[in-house]
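In: Build the 3D model from these lines:
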Amino acid sequence: MVTFVLSLVILVVGYFTYGAWIERMFHARDERPTPALTHADGVDYVPMGAGRNSLIQLLNIAGVGPIFGPIMGALYGPVAFLWIVFGAIFAGAVHDYLTGMISIRNGGAHLPALAEKYLGKALRHVVNGFALLLLVLVGTVFVTAPAGLIVGITPEWVTVGVVTVAIFIYYILATLLPVDQIIGRLYPAFGLMLLISAVGIGGSLILRGAPIPELTLQNLHPDNVPIFPLLFLTISCGALSGFHATQSPIISRTTQREGQGRTIFYGMMITEAVIAMIWAAAAMSLFDGQSLSALLKDGGPAAVVSQVATTTLGAVGGTLAIIGVIVLPITSGDTAFRSARMIIADYLKIGQKAIGKRLMIALPMFVIAAALTQVDFNILWRYFSWANQSTAMIALWVGAMYLALSRKNFWPALLPAMFMTAVTSTYILNAPIGFGLERTLSIAGGLLITALLTGAFFTGTRRQLAGSGPEGVPVDEPVPTRLARAPAGD
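Out: Prediction:
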């Protein structure tokens, strides 16, 4: 219990200390007009207040990741707490803040356009592929996961197929309609539901004196699955998630002032980490490694969610908590498809003012996602995890390059970028879904790839900074935003 409570305290302190330092280092300025004001179009660029944006951002990024991931990560034991706490403060929240704020400085641009600008034109195509793969996988995973939870608390005639169709209909509406019509109106209420359910379970753990294990660096996974690199892929949302880099630009287009960025981007990542801590602690307190592993193999993370909720809060409270969990994936799946629509529109230079143009992009995505719902969830999750953390790696390299070219302290972004490069490279070299190499060779290969990319980073920054002024390369000249430049009738 001491480890759990102390971890929550460290997360809060991290927001007020390291988060404030990151904000000062970035030099957010309220006098700079944001894209929500300069590019207002009534569809994607719509000014909204900080409180509203914060709850929308939380729901955008929070999916089932900060619940399912920590539940599966609980198999490793309390060492998972370290990754959630320090990963969130020094990697995840920095990642979210930088992607959100750099997007604001570049007209609300998405990650592929930012990668092209700061890492080279060839990267735009690579990142487009990564981002779209990730978003479609997220949208698909976040249809199947809530559908299973909904069926578990509804009458027998409500089948998974019926629920899946209903969720897809909602996704289509949320993807196509202006951001303030569904997302802007429903998300604040959904956000409160999420927070209430998490606080209810966390409060119950503390009040009951639940037997949450104390910190140990020992790997307690019953199948002896290695911590590196798998723990850092299993727990992504709640510590560090590339999916957030695809979501932050949605809110960068609705943020009114740069000074609101720490609350919206850094703060909501810390809030997500608190949610992840609660669910990891709950899983560890109610199950040992063997029983948790057996339940995960039998019913998946959704079965653990149901048992944790009803055990800690009773039948009624547990059902309300499950509803709060259901809200999470649905409210990330819709913005995943919305973000994919905007990325494709930017890439193909298709204006989004007319709903017909939005339909032209959105409908093929939903057809692909519907087909993917027939694929085994565990297989989808493996590909999602790797694509997710690879996207985070790219976003951190973008952030490091932006800071370096601005002659600012780039180490807060560079160090996690290097770490995640080693993690994702090692995984894809070793995993059966990748190259299937022997583990030691895969680690050596991952470190070599990291060293080569780090060398390229320093070489590239030195070359670009040579001859530049004391403020560095002018990195804040906005990326041309195709959506904003589309004719009014487009």
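
In: Only C-alpha atoms from now on, for both contacts and neighbour counts.
Out: Will do.

In: What separation is there between the nearest residue to residue 420 once chain neighbours are set aside and residue 362?
Out: Nearest in space to residue 420, with sequence neighbours left out and distances taken as Cα to Cα, 6 or more residues apart in numbering, is residue 393 at 5.4 Å. To residue 362, residue 393 is 27 Å away according to Cα to Cα, to the nearest Å.

In: Among those two, which residue is more densely surrounded?
Out: residue 393 (27 against 21; other Cα atoms under 10 Å).

In: right, and the residue nearest to residue 420 touches residue 422 too?
Out: No. With contact defined as Cα atoms under 8 Å, residue 393 and residue 422 do not form a contacting pair (9.4 Å).

In: Could you pull out the helices in the stretch 351-490 of the chain for me?
Out: Using DSSP state H, counting those that start in this stretch, the helices of the stretch 351-490 of the chain run over residues 355-372, 377-405, 411-430, 439-465, 482-485.

In: among those helices, which is nearest residue 310?
Out: Residue 310 lies closest to helix 377-405 among these, at 24.2 Å (Cα to Cα).

In: Tell me the buried residues in the closest one?
Out: 380-381, 384-405 (16 or more other Cα atoms under 10 Å).

In: Equivalent analysis for stretch 451-459, please.
Out: The neighbour-count check on stretch 451-459 (16+ other Cα under 10 Å) flags 453, 454, 457 as buried.

In: same deal with stretch 147-166?
Out: Buried residues in stretch 147-166, defined by neighbour count with 16+ other Cα under 10 Å: 147, 148, 149, 150, 151, 152, 160, 163, 164.

In: from what I can see the fourth one touches residue 325, true?
Out: Translated: residue 150. No. The pair residue 150 / residue 325 is not scored as a contact, 10.1 Å apart, by Cα under 8 Å.

In: Quick one: distance of stretch 63-77 to the chain centre.
Out: Computed by Cα atoms, centre = their mean, to the nearest Å, the chain-centroid distance of stretch 63-77 equals 14 Å.

In: Ok, stretch 100-107 next?
Out: Distance, centroid of stretch 100-107 to centroid of chain: 17 Å (Cα atoms, centre = their mean).

In: returning to that earlier point: now the helices of the stretch 351-490 of the chain in TSV, with distance to residue 30?
Out: Below are the helices of the stretch 351-490 of the chain laid out as TSV (distance: least, Cα to Cα, whole Å):
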stretch	distance to residue 30
helix 355-372	32
helix 377-405	19
helix 411-430	23
helix 439-465	27
helix 482-485	22
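
In: here's the other one to compare against:
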Amino acid sequence: MVSFLLSIVVLIIGYLVYGVFLEKVLGIDRNKKTPAYELRDDVDYTPLPTWKVFMIQFLNIAGLGPIFGAIAGAMFGPAAFLWIVLGSIFAGATHDYFSGMLSVRHKGLSISEVVGIYLGPKVKHLMRAFTIILLIFVGTVFLVGPAKIIDGLSSESMGVPFWVLLILVYYFLSTLLPIDKLIGKLYPIFGLAMLIMALGLFVVLMTGDFTIPEVTWGNLRNMTSNPTETPIFPVLFVTIACGAISGFHATQSPLMARCMRNESNGRVIFSGTMITEGIVALIWAAAAMVCFGDVGALNSTMAANNNNAAWAANEITLSMLGQVGGVLAVLGIIAAPITSGDTAFRSCRLILADVFQLDQKKYIKRFYISLPLFVIAFALTQVDFGIIWRYFAWSNQTLATVVLWTITAYLIFEKKNYVVSLVPAIFMTMVCSTYILIAPEGFSIENTYAYWGGAVITILVMGLFGWYVTKGRLQMA
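Out: Prediction:
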């Protein structure tokens, strides 16, 4: 219990202290006109109140990740707490704040275009394709996930395909309509459900007869059923993405960069939402560790139910909050992924519009861009959900890594403190390269060789980056 509460306190202190430090590293300009005013079109570029921008950003990034990822991460034991805290403060908040503010500084451009500015046109073209594929994966994951949850809760089951189509219709509308017409009006309601869900679980954890594992040296071991197949490094750092660091966040930040009224709002909107998501992930991880007895029981229960995190989330809410509280909490579970899926498709539309320089004021142009995305996403719903989720997890963290290197290049070129992003960039490069070598959906290399391979790839990436920025600085001189 002490470690859990201390983790929440450290996250809050991290936002108040390290968040201010990051803001000073960037150097904000309160008098500079933001894209919301400079390029206002009342479709994507429109100034919104800070509280509403915060809520939209939070719901954009807080999809199934801090719930499903936290439950799966809890299977490793209290090591999950450490990664959520340290990852959120030193990696996630850094990633989210700078990626959001760089978009603000570049007229609300999509992350692939921002990457191209600082890492070159070749990387930009690669990131365009990579980001679009990731966002379609996200939209598909957040289409199938909530559809399965709703179907499981339905007394008269309509079947998953029915709910998929219904959610798809909502996604289509939210992608086409101006941001303040549907998303801006529904998100505060969904946000309230998310807050009630998190607060309810927290209160039960504090008042119930539960023993949350402490972060001790003895407990910082791999508690999964098969530690050899799921080593803490790198699997834990990919399993818990949202709630620690997630590349998906960088795809969502440009949406809010186009709605921010002032640069001074960036810390609360980008860093603040990341830290809030970290707290949500902590609560779910703690709940998962105690709901079924202990971490060992969590592992065996998950194994018996095909590692179905949606089932586990439903069981946790119903058993810990009862029927009434469970309904509110499940509403949060459903709202979270839906409010990430809709903006995933919206972000994808904006990226394509940036790439082809298409004006988005007319509905018909937004329709032409969006329709193929939904056709592809619907086709992907026929693929096994577990396969989609695994590839989404790795590609998501890979995108976060590229964004961290982009931020580092920007800070170097601007002669600012680049260590804040360089350290997490190196760490995440090692995580992603090792994971793809070791994972069954990757190369399935034996652990020791995968670690050495990950180290070699990381050193090569560092060398290539050093060569690139040196060349860039010489050209700028």
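
In: Show me what residue 390 of structure 1 lines up with in structure 2.
Out: With TM-score structural alignment as the criterion, residue 390 of structure 1 lines up with residue 398 in structure 2.

In: can you count the residues close to the counterpart of residue 236 of structure 2 in structure 1?
Out: Aligned counterpart of residue 236 of structure 2 in structure 1: residue 231 (TM-score structural alignment). The tally of other residues near residue 231 of structure 1 (other Cα under 10 Å) stands at 22.

In: Make sure residue 231 of structure 1 is actually in contact with residue 80.
Out: Yes. Assessed by Cα under 8 Å, residue 231 of structure 1 is found in contact with residue 80 at 7.4 Å.

In: returning to what we had before: quick check: the two most widely separated of the buried residues of stretch 147-166 of structure 1?
Out: Every pair of the buried residues of stretch 147-166 of structure 1 checked by Cα to Cα; the farthest is 152 and 164, at 13.6 Å.

In: which other residues reach stretch 280-298 of structure 2?
Out: For stretch 280-298 of structure 2, the surrounding residues in contact (Cα atoms under 8 Å, 6 or more residues apart in numbering) are 4, 7-8, 66-67, 69-71, 73-77, 80-81, 84, 198, 201-202, 205, 210-213, 223-225, 242-243, 301, 312, 316, 319-320.

In: if I pick the match of residue 390 of structure 1, what's in contact with it?
Out: 247, 428, 429, 432.

In: Distance to residue 326 of structure 2 and neighbour count added to those, as CSV?
Out: Listed next are the contacts of residue 398 of structure 2 as CSV, based on distance: Cα to Cα, whole Å; neighbours: other Cα atoms under 10 Å:
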residue, distance to residue 326 of structure 2, neighbour count
247, 31, 29
428, 36, 24
429, 39, 25
432, 36, 27
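
In: one step back: which one of the helices of the stretch 351-490 of structure 1 lies closest to residue 57 of structure 1?
Out: Here helix 377-405 is closest among the helices of the stretch 351-490 of structure 1 (Cα to Cα), at 16.8 Å.

In: Which residue comes closest to residue 168 of structure 2 once chain neighbours are left out?
Out: residue 143 is the one closest to residue 168 of structure 2 (Cα to Cα, 6+ apart), at 7.2 Å.

In: Sketch out the strands for structure 2, chain order is fine.
Out: Counting by DSSP state E, no segments of structure 2 form strands.

In: Show me which helix runs longest in structure 2.
Out: In terms of residue count, the longest helix belonging to structure 2 (DSSP state H) is helix 309-356.

In: quick one: it aligns where in structure 1?
Out: Going by TM-score structural alignment: helix 309-356 of structure 2 matches residues 301-348.

In: now swap in stretch 421-440 of structure 2 and tell me
Out: By TM-score structural alignment, stretch 421-440 of structure 2 lines up with residues 413-432 in structure 1.

In: In that stretch, which residues are buried?
Out: Counting neighbours by 16+ other Cα under 10 Å, stretch 413-432 of structure 1 gives 413-418, 420-431 as buried.

In: ok, residues contacting it?
Out: Against stretch 413-432 of structure 1 from outside (Cα under 8 Å, 6+ apart): 90-91, 94-95, 228-230, 232-233, 386, 389-390, 392-394, 396-397, 399-400, 434-439, 442-447, 449-450, 454.

In: Equivalent analysis for stretch 116-128 of structure 2, please.
Out: By Cα under 8 Å, 6+ apart, stretch 116-128 of structure 2 touches 112, 113, 115, 351, 406, 409, 410, 468.

In: hang on, the earlier thing: list the residues that contact both of residue 231 and residue 80 of structure 1?
Out: Residues touching both residue 231 of structure 1 and residue 80 by Cα under 8 Å, 6+ apart: residue 73.

In: quick revisit: average offset of the longest helix of structure 2 relative to structure 1?
Out: For helix 309-356 of structure 2, the mean deviation from structure 1 after alignment is 0.8 Å (mean Cα distance after the TM-score superposition for structure 1).

In: ok, which stretches of the stretch 51-200 of structure 1 are helices?
Out: 65-73, 79-87, 93-105, 111-119, 121-152, 160-176, 183-207.

In: export those helices to TSV and tack on distance to residue 368 of structure 1?
Out: As requested, the helices of the stretch 51-200 of structure 1 are exported to TSV (distance: least, Cα to Cα, whole Å):
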stretch	distance to residue 368 of structure 1
helix 65-73	22
helix 79-87	33
helix 93-105	28
helix 111-119	21
helix 121-152	8
helix 160-176	12
helix 183-207	23
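
In: and among those, the most buried is which?
Out: Comparing the helices of the stretch 51-200 of structure 1 by mean neighbour count (mean count of other Cα atoms under 10 Å), helix 93-105 ranks first with a mean of 29.

In: Just the residues contacting it, thanks.
Out: Taking Cα under 8 Å, 6+ apart as the rule, helix 93-105 of structure 1 contacts 19, 22, 34-35, 109-111, 114, 240, 244-245, 248-249, 251-253, 258, 261-262, 265-267, 269-270, 392, 395-396, 399, 402, 412-413, 476-478.

In: Of those, which qualify as buried by neighbour count?
Out: For the contacts of helix 93-105 of structure 1, buried by 16+ other Cα under 10 Å: 19, 22, 34-35, 109-111, 114, 240, 244-245, 248-249, 251-253, 258, 261-262, 265-267, 269-270, 392, 395-396, 399, 402, 412-413, 478.

In: Surely residue 275 of structure 2 and residue 12 touch.
Out: Yes. Here residue 275 of structure 2 reaches residue 12: they are 7.2 Å apart, a contact under Cα under 8 Å.
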